[in-house]
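Trainee: Sequence first, predicted coordinates after that:
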Amino acid sequence: MMMMKLVSSRVLFLFVSVFVMWVRVNLAEGENGHGGIRNYISWEDLQVDEQRLTLKRHDDVRVIVVNKYGGGHSKTVQGAVDMVPENNKHRVKIYIYPGIYREKVRVAVNKPYVSFVGKRNQTASPVITWNSKSSDRGTNGQALGTFDTATVGVDSDYFCATGITFENSVIATAGVKGMQGVALRVNSERAMFYQVRIKGAQDSLLDNTGNHYFLECDILGKVDFIFGSAKSLYKNCLLQSITDDFGAIAAHHRNSATEDTGFSFVGCNIRGSGRVYLGRAWGNYSRIIYSKCNMDDIIIPEGWSDWNQSDRKKTAVFGEYLCDGKGADRSNRAPWSKSFSYDEVAPFLHKSFIDGDEWLRL
């Protein structure tokens, strides 16, 4: 009798141990065992451990698997986003298998702490693509406008993504009205993008509002292919012009000197075709700085445009610091742009520019 009780106790202990291990494995992704709200983005938030990944019900785990060919929790990226609980308080990773996902995706403000993690293989990574342009008609019969053309729109706080291509496949000629087509729109208060590809033509990336960090990303387009009113640091990115004739890399919107916003490009490479401006003054106090960037010979010698608003020459903040390459020659630059000293550029060089010490742990 005593022996039977002993065996039963051991079986119960083994069962409980296995159950606890199963729970730990499935909660490990995005939780790190602390159980509290993590108001920051870390490298862990951009990784999925395939060795520990088991396909359970999406509400049992914090990794939601997307595979357009089946075998995941969802065949679409939006379907996976819809599975994230509203007002979520824990990191949820959406793990996306390679494939072309033809859909519009929206990550709402009430779904924070979401990661998009692309599963790479030897030949491909996932691509989320659509082809809306601003002149297209919406369900209300009115033109979409640039904002609503976004293939992927992110309003979620503490959002991050890696290993994915965001694409708007509209083929636009520079300057043609109604051809704006956004691949990625970011309205997050805080968001990070690491080794993603953002591809469009006119207005590829709407970096709209909030503080954002783009690290080692490839961003392609023709006209104003990075634009918006955000405060963002672009570090070690590839900025690639695909225009046939003329275009512009960045257009920042800032209406007053008191607005703490701007685009800072640090250590980036500028490559591609055509002739492009470094930036255009979309707002009166537009602020764009390039530091330690390498520029191919595709930069229009003047470098900067006042958007045909001559008063903006007095208030826009356009600067360069220790850039090199044939396109970095400042001898014919717009005289109202600046060659920054170290003291002037220092506030724009590091993650502190976007208050990253508060929400990035990298």
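Mentor: It's in.

Trainee: CA atoms for contacts and neighbours, from now on please.
Mentor: Will do.

Trainee: that's a strand at I198, yeah?
Mentor: Yes. I198 forms part of a strand when assessed by DSSP: H, G, I helix; E, B strand; the rest coil.

Trainee: any idea how far it lies from D296?
Mentor: As judged by C-alpha to C-alpha, to the nearest Å, I198 and D296 stand 20 Å apart.

Trainee: go on, A316?
Mentor: From A316 to D296 the distance is 24 Å (C-alpha to C-alpha).

Trainee: what about the helices in this structure?
Mentor: Assigned by DSSP state H, the chain shows helices spanning 2-28, 77-83, 342-345, 356-359.

Trainee: which ones are touching the closest residue to N39 other than its chain neighbours?
Mentor: Nearest non-adjacent residue to N39, counting by C-alpha to C-alpha, 6 or more residues apart in numbering: W359, 6.4 Å away. For W359, the contact set (C-alpha atoms under 8 Å, 6 or more residues apart in numbering) comprises N39, Y40, I41, R190.

Trainee: do you know how far W359 is from R190?
Mentor: The gap separating W359 from R190 is 8 Å, by C-alpha to C-alpha.

Trainee: Could you do V127 as well?
Mentor: 23 Å.

Trainee: Same check on S74?
Mentor: 27 Å.

Trainee: who's more crowded, those two?
Mentor: More crowded of S74 and R190, by other C-alpha atoms under 10 Å: R190, with 27 against 22.

Trainee: So the more buried one sits against V114, correct?
Mentor: No. Contact between R190 and V114 fails when scored by C-alpha atoms under 8 Å: they sit 11.6 Å apart.

Trainee: Second structure follows, compare the two:
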Amino acid sequence: MKWVNFVGSLKHSLFKTAKNKLSPSHTLTVSKKHGSGHFTSIQAAIDSLPTINLVRVVIKVKSGVYTEKVNIPPLKSFITIEGQGADKTIVQWGDTAQTKGPRGLPLGTFNSATFAVNSPYFIAKNITFKNTTPVPAPGAVGKQAVALRISADTAAFVGSQNMGALTAQGRSSLLEDSGFSFVHCKVTGSGVLYLGRAWGPFSRVVFAYTYMDNIIIPKGWSDWGDPTRELTVFYGQYKCTGPGASFAGRVEWSRELTDEEAKPFISLSFIDGSEWISL
């Protein structure tokens, strides 16, 4: 698909904008110890930047546990957060979807994030983002708790410990015409991942013709602590390759699709693509 290849290439205008912003123009230091850094909190360092930031800023965060909720606004682009090791530099908070916000209303899943990034060209290195909320009982309502939320394009993570799921599809009924389909993709990185977790009881995700590196947990899929969802989810692979693509270790309630089963998911008709993608 020419359109998809163009958007994902360095020839795209989005990437051209950032070519001269890869090297740091400004460096700040955060340390829990007073006097050994410019700031004692990550949010304070971010708040010190211009409302519209147009240069690469590296915020070096020294070892320690930073118990704070961090938000990077939409116009503060080109920020790098660099810790001293994923096991040494940790940012944590404990909000859930039902935590009351400033106006007394529940925050919701979106705003429960410990660390929220709303601007493009964000980079995180050698740091862990954590939500300290205890794992809820299966089927609990309002207990969603996000560690890291990215709401912008072009973000990269290096040397971080964010074991989790690549997808969390929220289909809640067999009648819903929704799902995720990844065709001719490449899953690589340095973390450890499930291909998906059952956010909704009828969660539906398919990977086809996709290369998977050895970062994929052999079981492949998570029922998110609710075994009843194993009866209703639709998780499938079709002609995938790579060291992480072996179907041998997958959970028994996932599927290795036949040609006929895969057909609806590898066509543009699955997302009504012919109506909005120009080939």
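Mentor: Good, I have the coordinates. All values reported here derive from a predicted model rather than from experimental measurement.

Trainee: Can you give me the TM-score here?
Mentor: Put the two chains on top of each other and the TM-score (TM-score structural alignment, normalised by the length of structure 2) is 0.64; 234 aligned residues with a C-alpha RMSD of 4.6 Å.

Trainee: A316 and D296 of structure 1: who's more crowded?
Mentor: Neighbours were counted for A316 of structure 1 and for D296 using other C-alpha under 10 Å; A316 has more, 26 against 16.

Trainee: got a list of what that one touches?
Mentor: A281, G283, N284, Y285, S286, R287.

Trainee: how about 7 Å then?
Mentor: Residues near A316 of structure 1 by C-alpha atoms under 7 Å, 6 or more residues apart in numbering: A281, N284, Y285, S286, R287.

Trainee: For the residue lying closest to it once chain neighbours are set aside, the count of nearby residues, please.
Mentor: In space, and not counting its chain neighbours, A316 of structure 1 is closest to Y285: 4.3 Å by C-alpha to C-alpha, 6+ apart. Neighbourhood size, Y285 of structure 1 [other C-alpha under 10 Å]: 24.

Trainee: so what sits against both of R190 and V114 of structure 1?
Mentor: In contact with both R190 of structure 1 and V114: F159, using C-alpha under 7 Å, 6+ apart.

Trainee: rewinding a little: pick the most buried one from the helices of structure 1.
Mentor: helix 77-83 (a mean of 19; mean count of other C-alpha atoms under 10 Å).

Trainee: all strands of the stretch 201-350 of structure 1, in order?
Mentor: 205-207, 211-215, 218-221, 223-228, 231-235, 238-252, 262-266, 269-281, 287-291, 294-295, 304-305, 317-321, 338-339 (DSSP state E, counting those that start in this stretch).

Trainee: matching residues in structure 2 for the second one?
Mentor: Looking back up the chat, that one is strand 211-215 of structure 1. The aligned range for strand 211-215 of structure 1 in structure 2 is empty, by TM-score structural alignment.

Trainee: V107 of structure 1 corresponds to which position in structure 2?
Mentor: Match for V107 of structure 1 (TM-score structural alignment): I72.

Trainee: Contacts only, for that match.
Mentor: I46, A116, V117, N118, S119.

Trainee: Kindly state which residue of structure 1 is aligned to the last one.
Mentor: To tie it back to what came earlier, the one meant is S119 of structure 2. Alignment note (TM-score structural alignment): S119 of structure 2 maps to S156 of structure 1.

Trainee: how close does that match get to E259 of structure 1?
Mentor: 22 Å.

Trainee: what about the two, which has more around it?
Mentor: The neighbour count for S156 of structure 1 versus E259, taken as other C-alpha under 10 Å, is higher for S156 (22 against 12).

Trainee: State the distance from the more buried one to R361 of structure 1.
Mentor: From S156 of structure 1 to R361 of structure 1 the distance is 18 Å (C-alpha to C-alpha).

Trainee: again with R280 of structure 1
Mentor: Applying C-alpha to C-alpha to R280 of structure 1 and R361 of structure 1 gives a distance of 33 Å.

Trainee: Mind checking which of those two has more residues around it?
Mentor: Neighbour totals were compared for R280 of structure 1 and R361, and R280 leads with 26 against 11 (other C-alpha under 10 Å).

Trainee: wait, doesn't the more buried one sit right on R254?
Mentor: No. Counting by C-alpha atoms under 7 Å, R280 of structure 1 stays clear of R254, with 11.6 Å between them.

Trainee: what do these two both touch?
Mentor: With C-alpha under 7 Å, 6+ apart as the test, R280 of structure 1 and R254 reach no residue in common.

Trainee: any idea what Q161 of structure 2 aligns with in structure 1?
Mentor: Aligned partner of Q161 of structure 2 by TM-score structural alignment: R197.

Trainee: actually S41 of structure 2, sorry about that
Mentor: Counting by TM-score structural alignment, the partner of S41 of structure 2 is T76.

Trainee: and its match, what does it touch?
Mentor: For T76 of structure 1, counting by C-alpha under 7 Å, 6+ apart, the contacting residues are V66, K68, Y101.

Trainee: Nearest residue to F247 of structure 2 in space, ignoring adjacent ones along the chain?
Mentor: Nearest to F247 of structure 2 is E256, by C-alpha to C-alpha, 6+ apart, at 7.1 Å.

Trainee: burial count for the one you found?
Mentor: Neighbours of E256 of structure 2 (other C-alpha under 10 Å): 18.

Trainee: wait, what's in contact with it?
Mentor: E256 of structure 2 neighbours (C-alpha under 7 Å, 6+ apart): G236, Q237, Y238.

Trainee: State the distance from it to G249 of structure 2.
Mentor: 12 Å.

Trainee: can you check C240 of structure 2 too?
Mentor: Distance from C240 of structure 2 to G249 of structure 2, by C-alpha to C-alpha: 14 Å.

Trainee: just N5 of structure 2 next, same as before
Mentor: 32 Å.

Trainee: what's the answer for T17 of structure 2, then?
Mentor: Distance from T17 of structure 2 to G249 of structure 2, by C-alpha to C-alpha: 43 Å.
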